[in-house]
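Peer 1: output the structure for:
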Amino acid sequence: MAIGTVALSAALGLIPAAAASGDTSWSSPKPATFDQFAAQPFDQQASVLQPLRAVAGALDDLGRGSLAAAYGDVVMDPVADTVTLYATSPAGGAALVAQAKQDHPEIDTTLIRIKPAAYSKAQLHAARDRLAAQAGHLPYQLVSVAVAVDGSGLEVGVDDPAAAKQTTALAAGAAGSDPASIAGVPVVVSQGSGMTGQTRYADTSPYYAGGLITSGGWDCTTGIPVANNSGGGYAIITASHCAHTGAVIYNGGGAKEGTVSEYHENWDAAKYPVSASGAYEFDGSPSAYDPRPLSGTKYSYNGDSVCQDGYTSGVICGIQVVNQDVQNFMVRGERYGNTFAVRGVIGRRANSTAVRPGDSGGLVFAIPYSGATVREVRGIVSASVDGHSDEIFWTEALDIYNTFHVHLV
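Peer 2: Sure thing, here's the model as predicted:
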């Protein structure tokens, strides 16, 4: 089973059950499921998601910083109009809520529901990293390590579950007293599914997100238009499995756009300088010309709804975040014949296609508020899950910015 699927997530407690809500803002019947929610007009979705995103972001900022010891994770539920905060103690949860309200007085903390987390996100990250460091010395191949959003443990995908379950490194952690050991952290082992790289037309400067690019016979998509933090200059971010350093990038008409100057496989991201890039994406179908401006960048949280804009698919929306913290070890760079570890997010579009070949590197975005014409950057398309075209894997833009020392144009 693919890491991050709804069935697996439910088993790990990754997505809380929907609760009754007194919200009356819907002009049509209140949706009972996320699929019904995703079928609503974007403005209606955004009006519900905006306050939830504000709350989740305020809590997550603290959880990545000063209150990391108390923080498990956050899950948004736009059907129930709640944000679930997983905390390692009642006092820790209360402290997170109080500090978030102090830092952001505008947020509605009545949306928050606190649930217990056995481990903090920081503890689980330490356990995950220790396991990953053993990857070359294990009698099986790591495919992915997902952090359970409820703080209960790790979900590890491997090529040989039987071998993994008999191995001390997974069953009980490395021997010794190292507090960063995975000893004591529950690990659920399952058959891993590899990630397969995904493959508008003759875009010209300034380059936008969502355009066709080719290199060495491989078709991919322009992702995030960026500018360097220092020294000046513009660039486009696309997927690193599409092109490594030195690869020449062309548009669909064969005109050169640029040459890759840098890539980082842990975010499946490559950067190629261009003469100019514009903060827009080609919205709509693959044949449409409907540029929309890009504004702002945020992380994605479980339960949120996003869109992706790949060259092959055009814009696809209604993608639900089902696991916001996954590290994959089998994203296959077919062009380069290698495998590499990459961290990112899994989303699912129930019973519908979420991503197609050629969408790699394309923009993942959110519609930030009701009536918005702008698109909020979330990341770039990395892969689909083998055999599951309704599941998409992407890496997050804020991590990419920090790594390449760039910012949205």
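Peer 1: going by C-alpha atoms from here, please, whenever you check contacts or count neighbours.
Peer 2: Noted.
Peer 1: touching, residue 363 and residue 381? I think so.
Peer 2: Yes - Residue 363 lies in contact with residue 381 (Cα atoms under 8 Å); the separation is 6.4 Å.
Peer 1: who touches both of those two?
Peer 2: Common neighbours of residue 363 and residue 381, using Cα atoms under 8 Å, 6 or more residues apart in numbering, are 223, 308, 310.
Peer 1: just checking, the last one touches residue 362?
Peer 2: Which is residue 310. Yes - counting by Cα under 8 Å, residue 310 sits close enough to residue 362 to count as a contact (4.6 Å).
Peer 1: now for the two: what residues contact both?
Peer 2: Between them, residue 310 and residue 362 share the contacting residues 210, 221, 381, judged by Cα under 8 Å, 6+ apart.
Peer 1: contact partners for the first one?
Peer 2: In this structure, residue 210 makes contact with 200, 221-223, 281-283, 309-311, 314, 362-363, judged by Cα under 8 Å, 6+ apart.
Peer 1: mind listing residues that contact stretch 151-169?
Peer 2: Contacts to stretch 151-169, defined as Cα under 8 Å, 6+ apart, come from residues 3, 12, 72-73, 86, 117-121, 124, 128, 131, 139-148, 170-171, 174, 182, 185-193.
Peer 1: tally of neighbours for the closest residue in space to residue 259 that isn't next to it in sequence?
Peer 2: Leaving aside its sequence neighbours, residue 259 sits nearest to residue 248 (Cα to Cα, 6 or more residues apart in numbering; 4.4 Å). Neighbour count of residue 248, defined by other Cα atoms under 10 Å: 18.
Peer 1: here's the other one to compare against:
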Amino acid sequence: MPGTRTKLLALTTASALGALLAVVATPAAEANDGQRATTTDAALLAHAKKVAPLNAVANALGEQGRGTFADTYSDLHVDEEGGFVTLFATDSTRAAKLVAAAKHAHPTIDTALIRVQNAAYSRKVLDREIDKIFPLGAVKDASKEVYYGAAPKADGSGITVEVKPSALQRVKARGNRLDGIPVTYVPGKIKTAASWRWNDSRPQIGGDVLVGNARKSGYVAQCTGGIAAENSHGRDYLITAAHCFPNGAGVYGEGGSTPGHWTGSHGKYFGKVTSTKDGWDAQLIDSGLYNGKGFNSDEADTPTGKWYAVNNVAYSYKGQRVCQDGARSFYNHKGVPCDITTSNDDYRYRIQWADGSLHNVRGVQGKGSYCGTEGDSGGLVFVVNDSRRRQARGIVSAGNGPGEIEWTEATDILHSFGLKLNPHQ
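Peer 2: Model prediction:
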């Protein structure tokens, strides 16, 4: 532990995507985010057009599955290459009614894209059992905890539970069912939290660099701005990862004229952390300003110096591709990673904050050739709607090497804080 000298927080292994000490060559300074862009990479636009009908179907089905038809809904798989959406449900008659209700609520969806497949258990039943062994939030006595993660099986046939490796055989000996539900035990790993795009002037947006005192005393954390939102009075907040800064901490831009050098120096003041939801790995930075003057619902994308409006929000489902605008990836010449495919849309995992505390989180897991790195924590996870708009899916939370990433979902986060997106400008 350092004395009075401030150090960068540098943690390794499978991590919530935070800071490193390494210095790399960086792009030219992005002194401001510039202006909203009206063009997007042609390949991304083509993909957005291709999957738009599938996403519309998935969103409509998921809406019913989380509501009136929770008794039969189990899962959704979006096959972006095959061009269809598979609905997993426990009852074929109820499934047909679910599809009809989705069509009634959203008349423009194409129900011919839907395939229905039987599932043994509803998501509601599986989640209820997972909640018993893996409740969200702070872990009170880590010495007694053996479960490191949990998720429903992709076909609704049971549960997969990640277990502390040293306890795996002991847990397996108890049997392969939880309250009658089949369970598969696999070795797990705690996600170790540590905690960078350049904008040091208001309003800040998704993808901007955040710097502030870390949860570990005497250290500095560096994260990425994620979801910009407002309350019913129009007060501006920026949402980043909960493991980044303690409540009450001041949050700043990155100081200096050469972004991406990870010096940890404070730039201009952004706001103060006022609230944390550790089960969603999310925290609020209060700007003290209103109507988009402090934070505005846009995200820093490419080309450099441009931004895009983030004006709608949705859940993610298996098979859907997403992007994330983590600042560290940008300054490591990875641009905006967009080849991330949702592999698990209801994933519980354990994360360790810099102060050593453990927290159970519920989110989504994605995989790809490159998904992110330390310093991307809090960055916006999104999909491209068109050349002007982006859809918020969540914020970057954790990872396990460059090929895996976890994020928590924007809809859940906004609901938990009682906020909405604020794309004013």
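Peer 1: take the shared contacts of residue 363 and residue 381 of the first structure and keep only those in strands.
Peer 2: 308, 310 (DSSP state E).
Peer 1: most neighbours, which of the shared contacts of residue 363 and residue 381 of the first structure?
Peer 2: Ranking these using other Cα under 10 Å puts residue 310 first, with 36 neighbours.
Peer 1: and the corresponding residue of the second structure for that one, how close does it get to residue 188 of the second structure?
Peer 2: Using TM-score structural alignment, the equivalent of residue 310 of the first structure in the second structure is residue 326. Distance from residue 326 of the second structure to residue 188 of the second structure, counting by Cα to Cα, to the nearest Å: 25 Å.
Peer 1: before we move on, back to that, and the contacts of stretch 151-169 of the first structure, which of them are buried?
Peer 2: If you count burial by 16 or more other Cα atoms under 10 Å, the buried members of these come out as 3, 12, 72-73, 86, 117-121, 124, 128, 131, 140-148, 170-171, 174, 182, 185-193.
Peer 1: what helix or strand does residue 35 of the first structure sit in?
Peer 2: Element membership for residue 35 of the first structure, per DSSP states H and E: helix 34-38.
Peer 1: let me fix that, I meant to ask about residue 100 of the second structure.
Peer 2: Assessed by DSSP H and E, residue 100 of the second structure sits inside helix 92-105.
Peer 1: what's next to that helix, contact-wise?
Peer 2: If you take Cα under 8 Å, 6+ apart as the criterion, helix 92-105 of the second structure is touched by 60-61, 63-65, 69, 72-73, 89, 109, 111, 116, 118.
Peer 1: and the residues you listed, which two are the farthest apart?
Peer 2: 109 and 118 (22.1 Å; Cα to Cα).
Peer 1: now find how far off-centre stretch 285-297 of the first structure is within its chain.
Peer 2: 20 Å (Cα atoms, centre = their mean, to the nearest Å).
Peer 1: buried set for that stretch?
Peer 2: 285, 286, 291, 292, 294, 297.
Peer 1: hmm, back to that, distance check, the residue mapped onto the residue nearest to residue 259 of the first structure from the second structure against residue 221 of the second structure.
Peer 2: Counting by TM-score structural alignment, residue 248 of the first structure lines up with residue 250 in the second structure. Using Cα to Cα, one gets 11 Å for the distance from residue 250 of the second structure to residue 221 of the second structure.
Peer 1: what residues do those two have in common as contacts?
Peer 2: Residues touching both residue 250 of the second structure and residue 221 (Cα under 8 Å, 6+ apart) are 212, 213.
Peer 1: and residue 50 of the second structure, which of the three is it?
Peer 2: With DSSP: H, G, I helix; E, B strand; the rest coil as the basis, residue 50 of the second structure sits in helix.
Peer 1: that one corresponds to which position in the first structure?
Peer 2: Correspondence of residue 50 of the second structure to the first structure, assessed by TM-score structural alignment: residue 48.
Peer 1: verify the stated contact: residue 378 of the second structure with residue 406.
Peer 2: No - the criterion here is Cα under 8 Å, and residue 378 of the second structure misses it with residue 406 at 10.8 Å.
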